[in-house]
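below: sequence and its predicted model.
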Amino acid sequence: MPKLVDSHVHLDDAAFAIDRGAVIERATLAGVDTMIVPAVDIDSWPRIRALCANHARIHPAFGLHPVFLPHHAPAHVDALSSWLDDGSAVAVGEIGLDFHVAGLDHELQRLYFVRQLQLARERDLPVIVHARGALEEVSLTLRRTGGLRGVVHSFSGSEQQARQLWEMGFHLGIGGPITYERAQRLRRIVAQMPIEFLLLESDAPDQPGAAHRGQRNEPAYVAEVLRCVAALRGEPEADIATATRANARRLFDLDRRSA
């Protein structure tokens, strides 16, 4: 069975409170033996740290998510810098811009995004980026900041936007949406993109694939994303699994952390 990395799963979410252990076991049985858990706000940092401390192959990322803007305060960025001091974080995330959700101040989002990008650059950490309704500005901000690496998770942009990202060395996070036949543009991008910039993800408990529409998503379902990607590219599943696993381990420096 191919070994897979779920590069984006909110395993600390309350949706998993009752059966988190069983969810992890099902993921392992499906071949998903490594997971990256990004934070959304300052309150999520301690529970993610505690969760990851008990599982050698579950790794934390800490950041301030744009959708949770009402929960943030400017001092939280300074707190993030201190929180990263123990070296456990594999990335700064989930950070970014969201111009889709109404009522979220765009200027304030930009402030938090840029400050966290600068922090990631100072710490030499990759970033896990959320870009909904704001991909063009996110790409411009990444280029303007410079000296960064990371992944734009749940990528849903154009071929040109995808190319701009991987030309900057950024990865595309691909999950459940690829399994819907209507996602023709995304499928075309994934079928043709350079494999070295592809990461697999669940974004669980959100964004379930076509086989689980309306249900809670789980990291185990990354195996279904793998099958879909392999079919679209006309390549063996084992080859896609090996390549995307290597991409994730390289981006998040997991080999050093597992040593």
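Arrived safely. Quantities reported herein were computed from a predicted structural model and do not represent experimental measurements.

every contact and neighbour count from this point should use C-alpha atoms.
Noted.

what are the ranges of the strands in this structure?
With DSSP state E as the criterion, the chain has strands at 4-6, 32-38, 58-62, 91-98, 127-132, 150-152, 171-174, 198-200.

can you say which of those is packed in most?
strand 4-6 (a mean of 29; mean count of other C-alpha atoms under 10 Å).

output the contacting helices and strands for that strand.
Applying 3 or more C-alpha pairs under 8 Å, 6 or more residues apart in numbering; DSSP states H and E, we find strand 4-6 packed against strand 32-38, helix 222-233, helix 237-251.

in the stretch 101-250 of the chain, which spans are helices?
106-123, 135-145, 159-167, 184-192, 222-233, 237-251 (DSSP state H, counting those that start in this stretch).

who's in contact with the closest residue to V222 other than its chain neighbours?
In space, V222 comes closest to S202 once its chain neighbours are excluded; the distance is 5.7 Å by C-alpha to C-alpha, 6 or more residues apart in numbering. Contact partners of S202, counting by C-alpha atoms under 8 Å, 6 or more residues apart in numbering, are 6-9, 174-176, 208, 217-219, 221-222.

one more pass at 10 Å, please.
Applying C-alpha atoms under 10 Å, 6 or more residues apart in numbering, one finds that S202 lies in contact with 5-10, 35, 153-154, 173-177, 208-209, 217-225.

sorry, back to before: out of the helices of the stretch 101-250 of the chain, which is closest to N54?
Closest of those to N54 is helix 237-251, at 19.7 Å (criterion: C-alpha to C-alpha).

name the helices or strands packed onto the closest one?
With contacts taken as 3 or more C-alpha pairs under 10 Å, 6 or more residues apart in numbering; DSSP states H and E, helix 237-251 sits against strand 4-6, strand 32-38, strand 150-152, strand 171-174, strand 198-200, helix 222-233, helix 254-258.

this is the comparison structure:
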Amino acid sequence: MLTDTHTHLNAPQFDEDRHDVIQRAVESGISRIINIGFNRETIPSSIALAEQYDFIYSTVGWHPQDAKDMTSDDLAWIEQLCSHPKVVAIGEIGLDYYWDTSPKDVQDRVFREQIRLARKLDMPIVIHNRDAHHDILQVLREERAADVGGVMHCFSGSWETAKLCLDMNFYISFGGPVTFKNAKQPKEVLEKVPLDRLLIETDAPYLTPHPFRGKRNESSYVKLVAETAAQIKGLTLEKLAHATTQNAITLFGLL
């Protein structure tokens, strides 16, 4: 049984056929789904989805692109929601230097505040990192994120960066891009990541794997990521699926 550790099934792209998408995931062997709530709009709908399906869980956090909008009341709200039985992590949080939507200093402050909250509540964190490898690592070190650990979502860095993340108690997660023919570095990093620290995801509706690249992604396609990962690792799909699902259970405390 597979686990999609990062998806956005509450996104408007699924408004017309959400239940069918979720049903296809179940039919494809997906036993658990982590849906991501990342701002004022998506957090309530993500939790509502987790309440509707017993195998879907939610995270709550504030995305770096929306950092400029987060208030102290929002942080208190996130803290309150972390007591919900279906909320399993704080995220996605981090730094995004690709999209110029929130100033870097604001992103940094919001990122640090949420790591501190995670340490206070003993919750794992889900890290969004786009073009900010050095600063992400620095913040994680300075805020002692290793105390809670978490996952580097849709990892795109080097093996050297991955090793530093592993040393700080993080799992490394791969999504659709690892299936692309030109994805030399992600494939090389995945090969080296220890099996007991590996996760897979879709980030649906984004980052659709081959051969559906360019179309809407969905959770059932995590099987394509798993097949690629199994091939790279020289494992059967069953062993890869079991290991990555067990990793998700361990990290997020899933049932």
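On my side now, so go ahead. Just so we're clear, the structure is a prediction, and the values are computed from it rather than from any experiment.

one step back: now the helices and strands packed on helix 237-251 of the first structure as CSV including distance to H65 of the first structure?
Below are those laid out as CSV (distance: least, C-alpha to C-alpha, whole Å):
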stretch, distance to H65 of the first structure
strand 4-6, 19
strand 32-38, 9
strand 150-152, 13
strand 171-174, 16
strand 198-200, 20
helix 222-233, 23
helix 254-258, 23
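
A39 of the first structure contacts P66, doesn't it?
No - taking contacts as C-alpha atoms under 10 Å, A39 of the first structure lies outside contact range of P66: 11.2 Å.

shared neighbours, these two?
Here A39 of the first structure and P66 share the contacting residues 94-95, scored by C-alpha under 10 Å, 6+ apart.

let me have the helices and strands packed on strand 4-6 of the first structure in CSV, extended by distance to S258 of the first structure.
Listed next are those as CSV, based on distance: least, C-alpha to C-alpha, whole Å:
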stretch, distance to S258 of the first structure
strand 32-38, 11
helix 222-233, 22
helix 237-251, 10
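
among these, which is the most enclosed?
Mean neighbour count, computed with mean count of other C-alpha under 10 Å, is highest for strand 32-38 among these, reaching a mean of 26.

mean shift of it relative to the second structure?
Once fitted to the second structure, strand 32-38 of the first structure is off its aligned match by 0.8 Å on average (mean C-alpha distance after the TM-score superposition for the first structure).

tell me the angle that strand makes with helix 222-233.
Angle, strand 32-38 of the first structure to helix 222-233, by axes from the mean of the first three to the mean of the last three C-alpha atoms, to 10 degrees: 100 degrees.

which part of the second structure matches strand 32-38 of the first structure?
Taken onto the second structure by TM-score structural alignment, strand 32-38 of the first structure occupies residues 30-36 there.

next one: the matching stretch to chain centre, how far?
Taking the mean of its C-alpha atoms, stretch 30-36 of the second structure sits 10 Å from the chain's own mean (C-alpha atoms, centre = their mean, to the nearest Å).

same deal with stretch 142-152 of the second structure?
Centroid separation for stretch 142-152 of the second structure versus its chain: 14 Å, with C-alpha atoms, centre = their mean.

again, but for stretch 7-27 of the first structure
For stretch 7-27 of the first structure, the distance to the chain centre is 15 Å (C-alpha atoms, centre = their mean).

next, the buried residues of it.
Across stretch 7-27 of the first structure, burial judged by 16 or more other C-alpha atoms under 10 Å covers 7-13, 16, 23-24, 26-27.

could you export those residues as TSV, including distance to R57 of the first structure?
Formatted as TSV, those follow (distance: C-alpha to C-alpha, whole Å):
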residue	distance to R57 of the first structure
S7	12
H8	13
V9	13
H10	15
L11	13
D12	15
D13	18
F16	18
V23	14
I24	11
R26	14
A27	12
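
tell me the contacts of the counterpart of V90 of the first structure in the second structure?
When the second structure is aligned by TM-score structural alignment, the residue opposite V90 of the first structure is V88. V88 of the second structure makes contact with 34-35, 57-60, 82, 123-125, 251-254, according to C-alpha under 10 Å, 6+ apart.

what does L195 of the second structure give?
Contacts of L195 of the second structure (C-alpha under 10 Å, 6+ apart): 171-172, 233, 239-240, 243-244, 247.

let's see it at 7 Å
Counting by C-alpha atoms under 7 Å, 6 or more residues apart in numbering, L195 of the second structure makes contact with A243.

now the one 3 residues further on
Contact partners of L198 of the second structure, counting by C-alpha under 7 Å, 6+ apart, are 171-173, 244.

which of those still touch in the first structure?
Counting by both residues aligned by TM-score structural alignment, their matches' C-alpha atoms under 7 Å, the first structure reproduces these contacts from the contacts of L198 of the second structure: 171-173, 244.

what about the residue nearest to P74 of the first structure when sequence neighbours are not counted, neighbour count?
Counting by C-alpha to C-alpha, 6+ apart, P74 of the first structure lies nearest to Y112, which is 7.6 Å off, once chain neighbours are set aside. Counted by other C-alpha atoms under 10 Å, the residues lying close to Y112 of the first structure total 23.

and Y112 of the first structure, what pairs with it in the second structure?
So, by TM-score structural alignment, Y112 of the first structure is matched to V110.

I'd assumed K68 was in contact with its match.
No - counting by C-alpha atoms under 7 Å, K68 is not a contact partner of V110 of the second structure; they are 8.4 Å apart.

what sits in contact with each of those two?
By C-alpha under 7 Å, 6+ apart, no residue touches both V110 of the second structure and K68.

got a list of what the residue mapped onto Y57 of the second structure from the first structure touches?
Under the alignment defined by TM-score structural alignment, Y57 of the second structure corresponds to H59 in the first structure. By C-alpha under 7 Å, 6+ apart, the contact set of H59 of the first structure is 35-37, 52, 89-90.

mind running it again at 10 Å?
H59 of the first structure touches 7, 34-38, 48-49, 51-53, 88-91, 252, 254, 257, counting by C-alpha under 10 Å, 6+ apart.

for R143 of the first structure, see how far away A210 of the first structure is.
Separation of A210 of the first structure from R143 of the first structure (C-alpha to C-alpha, to the nearest Å): 34 Å.

same check on A75 of the first structure?
The gap separating A75 of the first structure from R143 of the first structure is 26 Å, by C-alpha to C-alpha.

out of those two, which sits in the busier spot?
Legend: neighbour count by other C-alpha under 10 Å for A75 of the first structure and R143, higher for R143 (14 against 8).

how about the contacts made by that one?
Applying C-alpha under 10 Å, 6+ apart, the residues near R143 of the first structure are 137, 164-165, 168.
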